[in-house]
Structures are given as C-alpha cells and as structure tokens.
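Enquirer: need a 3D model of the sequence below.
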Amino acid sequence: MRRVESLDVLRGVAILGTFGTNVWIFSSPGGLAAVLGGGGVVESGLRALSNGKFLALLSILFGVGLAIQHSSALRRGARWPGWYLWRSALLLVEGVLHFVLVFEFDVLMFYAVVAVQCAFIVGRSTRVIRGWMIAAGVLHVAVVGLLTAALYGKDVVGDDAADTSRWLDQVAFRLDNALALRAEAVFVLPLGMVLFLAGARLLRAGALEQSVRGDAIRRRLMTWGLGVGVPLNALTAFAGTDWALVDRYLCAPLVAFGLLGAITTLVHRTAEGPLRRGITAVGRSALSCYIAQNVLASVLCYQWGLGVTGGPLWTVTCFLIVSALVTAGAWLWLRRFPRGPVETVWDVLYRAPQRISSRRTRCPQGRSA
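Expert: Just a heads-up that it's a prediction; the model follows:
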C-alpha cells in the first residue's frame, strides 16, 4: 500500500495533542489530584482543548496502522496475525518500561492489548466488524453512564500522589499502585476497540484519500465531530467534575473524528511548510516523540529535575517548550536517519526473530541440495 500522505501529519498532531493533556499532570504542583479537583474558567477551557480528544485520535490512527499491516500481510501471502502479535508484544514491553520508569499514565500498554484483540477481528467481514463495534460501543456507553450516576455528587479526588523529590520514589509509587493506576486502561478497553476498528474501516473506505469519496466521508466526520461533538464537549467540559467521564470518554472521541476529517482536508488543500514538516517528523517518529516529551516534562517539572511548577501560564509555556524541542529534534534526526531512535531499535527487535525463523526454514533445503 502506498504511503498515506496525511497519516504522518495526523500522528504528529495526535502525539503533541496527547501531551497537551498530560502536561497538566506534570506542571501542576498537586499533580493529578489538582487537575481532577477543577480550576477556573480559563484553566478549564485550556484543559478542554485537549482532554481526551487527541488520545482518541491516536487510537483511531492505531486502527489505521492495524489495517495497513493487515493489508500488507495479505499482499505478501503471510499468515495473519502472525508476526503482528510479536509487534504488539514489543509495544507492551515498551509500555511497561515507560509506565515504571517515566509516566504512570502510559497508553502504550493499553494500545498493545487492544491491538491484539482487534487483530483477530480486522480481517473479518464488514458485518462482523460492525457487530463488534456496536457491542463494544453499547458496553462502553453503559459503563460510562452507570459510573457517572454512581459517582454523581461525590468527591472522588484522592490525596495520595507520587513523591517527585526522588526518581526512585516515583518508580516505587508506580509499582506499589500499579493496579489503581492501570484501572483507566481496563475501563476504556471497549472504547479502544471501537476506535481501532473505526480507524480500520475509515482507511478502507478511503477517508484519508484525496478523492470525491474521501471528501464526502470527511465532510460527514466534520459535521458530526465538530458540528455536534464540539458543542456537547463544551457543555460537559464546564459542567463540573460530575460530568468528567462523559466529557472525556463520550464527547471527546466524537470530536476526534471531526479532527481527523478537518486535519486530513487541510493537508490535501494546503502546501507543505516548515510547521507541517516538523509535525510530519513527529508523526514519523511517533513512539520516540511520545516518550521524549514525557521525559522532558519530567525533567522540567518534577523535583528531582528542575522542579518548575505553577499555574496555567507555566503549563502552556511548558507545553510550548517541550513541543518545540521534540519537533525540532525529530526533524533534525530524520534528516540523517530513516526512522526515530526508538523505532530503529524496534525494527531490529521486530525483524530479528523473523530472520532466525527464515534461516531455519532454508537450512534443511540447503543441506539436501
């Protein structure tokens, strides 16, 4: 399959946008507890710009990548899911390391689990895929509704937070509270399945292509995602913490589809400039940039690093500094190398067992000759 022009841009926007959510956890003196505890109108508005939307967009793009990998395997006549499961295992290991060593709200483990689930569905008929999406979607909406009703009017913000004065204390905190910190990833598994499979279907339908059909699909995505999703998201974002689950896990994913349509349309209609080249570089080295931005924010904000925390102004400044460094670093790196540093290691680990398996297959033929 030929390279999808807009895909790298979408990935780059999703990676930087995801950091737009995480940066509030890094930069706030109270960490996650302070973020969940609410804030002023300006702060709530700034958080609402990124909360959940770009994480959902990244999930959709993982589904696009899954569909590309599946199509590639079919063209080669390879067994599916086959080596894709090894790719998911590597992502899981990377996620565990990232969770323990860098950031307690890692998403890579979640993506690895959902990828395995969807790998066994993506090759089925449209009817089967639609059935799985409907079932997972109904389950997700029901759980969000029940939890919202159960927690309505209650203070669920905890006081416990990781001690950031020593890096080893943070690591110990994550290990001691692993189940609680990973609860969100389990809770959103049905949503992940919906978004992954939706991404696969959108790719096959031509939503990312520059064509009449692609334009029509993107218009529908923007109508629902931006025309309907954004107003609903605005209502829930300022409705208080009682509606936080609805805001993040129902409204934000709807907006993500609108973002996919709008960004792809913009890519097709505008010429490439310096900003787009930088974002494309982030998208081409997405895994490296995702890890790098969390490491940089840790160094800037945690007490074992520079220890700079503060209000919304510092949060925005931190986002701009880290995003600029990551974007410039990705662009400079890719001028000399074909893929990001983590992606390079990944490629070696991913191909090594395949080469060993290939040699074992050829050796008996060589001896018999």
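Enquirer: only C-alpha atoms from now on, for both contacts and neighbour counts.
Expert: Fine.
Enquirer: buried sites along stretch 185-202?
Expert: For stretch 185-202, the buried set under the neighbour-count rule, 16 or more other CA atoms under 10 Å, comprises 185, 188-202.
Enquirer: contacting residues around that stretch?
Expert: Contacts to stretch 185-202, defined as CA atoms under 8 Å, 6 or more residues apart in numbering, come from residues 56, 59-67, 107, 110-111, 114-115, 117-118, 122, 129, 132-134, 136-137, 139-140, 208, 249.
Enquirer: for the stretch 51-200 of the chain, just list every one of the strands.
Expert: When secondary structure is read from DSSP state E, counting those that start in this stretch, the stretch 51-200 of the chain shows no strands.
Enquirer: and the helix or strand containing residue 232, how far out from the chain middle?
Expert: Counting by DSSP states H and E, the element that carries residue 232 is helix 229-237. Distance, stretch centre to chain centre, for helix 229-237: 21 Å (CA atoms, centre = their mean, to the nearest Å).
Enquirer: and for comparison, fold this next one:
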Amino acid sequence: MSATETTTPAAPATSRRIRDVDALRGFALLGILLVNVEVMAGPYSAGEGPSASAADQVAAWLVTALVSGKFYLLFSFLFGYSFTLQARAAERDGAGFASRHLRRLLCLFLLGIAHAVVLFPGDILMTYAVLGLVLFAARNAAPRTVVRAAIWLVVALSVLLLGQGLLALAASGPAGVAGPEESVAAYRGDPVSVLHANLRQWRELLGGDLLYAPHLLAAFLVGLAAGRRGVLAESHRYRPQLLRLIGYGLPVGLAGSVFSAMCGKGPLEPRWSDVGMAVEVLTAPALTVAYACGLLLLLSTRHGRGIGNLLAPAGRMALTNYLTQSLVMALVFTGYGLALYGRAGTATVLAGCCVLYAAQLMLSSRLMGRVRYGPVERLLHTVTRGRRP
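Expert: Reported below is the predicted structural model:
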C-alpha cells in the first residue's frame, strides 16, 4: 500500500491525530533536554567529578537508565510518521513532494550546521536531513518490509557494539581518558573561544553520530510504517495492542536500561561501557514504545485530555523549542552568558531543566493560541513550500 492509497481520516480523527503526534513530540522535548544538558553543562554534569554529591550521582544514574537513548528514538519515530503526513499534504495541494522534501531537508541541514557551530555540537538536525534521503527512497516500500529492515538495523548495531565491548573487556585495563581542563577553560572564555570549542567537540561527536545513525534510521522506518497505516490517526482504536506493547516493552526496556546504567554509571567498571551500550541499543526501543503507548492511553482518557492540550502546543513548535533549549543552555553554561560550565551539580542542572521545560509549555500554549506556526517552523514551512504560509 503506497502513501497515496491511504484513506484520509474524517475530521475528528484528524484532529486527534494531530494532537497525539504533537503531544508525543512535546513530551519528547523534556527527555531531549535532560540528555543534552549533560553535554552543555560541562564534564561534571553527569554525576561525575570530585565534587559530585550523592544526589548528583543518583540523578545522573536515573537519567541514564530512564531517559538516555529513548527520547531521540521517539523524536525519530515521529519524524518518519510526519513524513507520510507531508506526502499526503503535497498530494492534496497538487505539488511535487520530491522537491518539497529536498528543500525541507536542505533547510534542516543548514539549521543543523548553524546550531552545531554556534550553540550545541551534539546537533541531530544534520543527521536527520541526511537520513531523510533514505526515508524518501523507502517511501513506497511495504510497511512490513521497512519494519523488518528496522529490526535488522537495530540488531546489527547492537552486535557491532557488543563485539567492541567484548574486546574492551578482554583488554588489560580501562582506557585512559583525557582531562576536561581544556574544554572547561574554552567554554568559560569569550564567545570566540566558545565557537572554537564547539568546532572541536563537533568533530569528536561526528563519529558517534555516524555510529548511531542506523538506530535513528530504524526509528524513521518504523514511523514511516505507522504513518502509512495511520496508526496515530485513531490511536484509541488500538487500546488492546497498546496495553500489550506496554506489558512486553516495559520489563524488557527497564531491564536493559538498568544494566546499561550499571555499565555506564556504576557499579560496573568503565570498560563495561560498550557492552552496556549494546544492550541499550537493543532494548531502548522497547522502553520508548512503552512510554509512547502509555502516553497515548493517558491522552485517550478524560483527565488525559488536559495533559494533551498542555503538551501539544510545545510539540507543534518542537523545532523552535529544541533550538531555544540550546540557546538558553548556551547562555547559562558558556562564555556567551553566565559561563557556569562545569560549575553546577547534576541535581541542580536537572531541576533547572524542569523549570525551563515548564516555561516552554506555558509560552508555547500562549503562542500557538495566536499563530499557526512557531518562528522556526514558519521558516521551514516557507522553504518547504516555496511561499509564505
């Protein structure tokens, strides 16, 4: 079944679909923020360093177990799902989808370059733009085919990391780690020093982006299959399936995530890190699915509608909120502003993230009550369609 063969839902179903997609995206923004701040706040923001308190270590361990590696998968799934909605919109408008999609990816790529150099070297937009070409190539594949491909990608990456991890365990001792003093001085310096530090860290992170690209692509493909089926258009019809997915995904995902956190944050030695990452890659999708299904079930209840109405506006302008998070963190932690890089404990940093996220929810709700697009979404829409909305 091709994207053009999918039946367009009735108006009420479409309204639910938009709310559910946006609410999931708004929910994912919190997880993305909690993970990205560990990079932005400095080398001791992950519960490490000589001055880390017990509260800092516990907070960092919980973020690793419950958040890391889960929410970027949810964002990636929604990117693949939204791809099908954009294809249908192009068909309704009688426009060429290929040209629209390529312009959209080019805009994302350029935004990603600016984001990585100026604000956050761990940017994901460039990777999304490149993998979006693969998504376009797979647009007419059968849903079962792309889901099988996604499974193979996850398994292959997990096996690769496991092999790397077993080699590390066979080594005589843990690998040495360079001290953080140089990066601390650079990020506390003037804006030019911050730009140079971003460029250095960006080069170091590119290897990780390439290594984990199959994980992102797998989520893209599952989102593509779900979008072709219109799963989120009427998610309330899938309540038994959602409950089963939670029942299977929650214990598997939690077990894998706890083991991964033990490898990355203790009590196991650091040389177990790659083994933990292999388990994380294999089991994180299960916990991501459980999170998403749990939220969808909540949104279908009477009390959950209020939560959906709170999350959806932030999800409608998710790109603006994502970049705003990086801007605020850069102003707080680097020489662009307060230069608190490496000076704040994990628990304090995470509490600040919750305050920032709450502010984004409130501001997004006010803004989306007045306009249809967020600032960056308006730019992306204009470039994609070749005209102002």
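Enquirer: next, the TM-score between them, please.
Expert: Comparison of the two superposed chains (TM-score structural alignment, normalised by the length of structure 1) gives a TM-score of 0.85, and 353 aligned residues with a CA RMSD of 2.8 Å.
Enquirer: tell me, the helix holding residue 232 of structure 1 lands on which residues of structure 2?
Expert: When helix 229-237 of structure 1 is aligned against structure 2 using TM-score structural alignment, it corresponds to residues 253-261.
Enquirer: how big is the offset of that stretch relative to structure 1?
Expert: With both structures laid over each other, stretch 253-261 of structure 2 and its partner residues in structure 1 are 1.7 Å apart on average (mean CA distance after the TM-score superposition for structure 1).
Enquirer: what sits up against that stretch?
Expert: Outside of stretch 253-261 of structure 2, the residues that reach it under the criterion CA under 8 Å, 6+ apart are 61-62, 64-66, 273, 275-277, 279-280, 282-288.
Enquirer: mind checking how far the residue nearest in space to the middle of structure 1 is from residue 128 of structure 1?
Expert: Centroid check for structure 1 by CA atoms, centre = their mean gives residue 58 as the closest residue, at 3.7 Å. As defined by CA to CA, to the nearest Å, residue 58 of structure 1 lies at a distance of 24 Å from residue 128 of structure 1.
Enquirer: what does the residue nearest to the centre of structure 1 align to in structure 2?
Expert: Match for residue 58 of structure 1 (TM-score structural alignment): residue 75.
Enquirer: how about the helices in the stretch 251-369 of structure 1?
Expert: If DSSP state H, counting those that start in this stretch is used as the criterion, the helices of the stretch 251-369 of structure 1 fall at 252-269, 274-284, 286-301, 312-336, 341-368.
Enquirer: export those helices to CSV and tack on mean neighbour count and distance to residue 28 of structure 1?
Expert: Rendered in CSV, the data for the helices of the stretch 251-369 of structure 1 read as follows (neighbours: other CA atoms under 10 Å; distance: least, CA to CA, whole Å):
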stretch, mean neighbour count, distance to residue 28 of structure 1
helix 252-269, 22, 22
helix 274-284, 21, 25
helix 286-301, 21, 8
helix 312-336, 17, 8
helix 341-368, 12, 29
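Enquirer: out of those, flag the one nearest residue 215 of structure 1.
Expert: Closest to residue 215 of structure 1 of the helices of the stretch 251-369 of structure 1, according to CA to CA: helix 252-269, at 7.5 Å.
Enquirer: count of residues packed around residue 15 of structure 2?
Expert: A count of neighbours around residue 15 of structure 2, defined by other CA atoms under 10 Å, yields 13.
Enquirer: sorry, slip of the keys, the one I care about is residue 100 of structure 1.
Expert: Tallying neighbours of residue 100 of structure 1 according to other CA under 10 Å, which is how burial is gauged here, yields 19.
Enquirer: repeat that for residue 310 of structure 1.
Expert: Burial measure for residue 310 of structure 1: 14 neighbouring residues, criterion other CA under 10 Å.
Enquirer: quick one: contacts for the alignment partner in structure 2 of it?
Expert: With TM-score structural alignment as the criterion, the equivalent of residue 310 of structure 1 in structure 2 is residue 344. Listed by CA under 8 Å, 6+ apart, the contact set of residue 344 of structure 2 reads 41, 44-45.
Enquirer: mapped onto structure 1, which of those are still contacts?
Expert: Cross-checking those against structure 1 gives residue 41 as conserved contacts, using both residues aligned by TM-score structural alignment, their matches' CA atoms under 8 Å.
Enquirer: residues contacting the counterpart of residue 91 of structure 1 in structure 2?
Expert: For residue 91 of structure 1, the equivalent position in structure 2 is taken to be residue 108, counting by TM-score structural alignment. For residue 108 of structure 2, the set of contacting residues under the criterion of CA under 8 Å, 6+ apart consists of 125-126, 128-129, 380.
Enquirer: next: residue 138 of structure 2.
Expert: Listed by CA under 8 Å, 6+ apart, the contact set of residue 138 of structure 2 reads residue 146.
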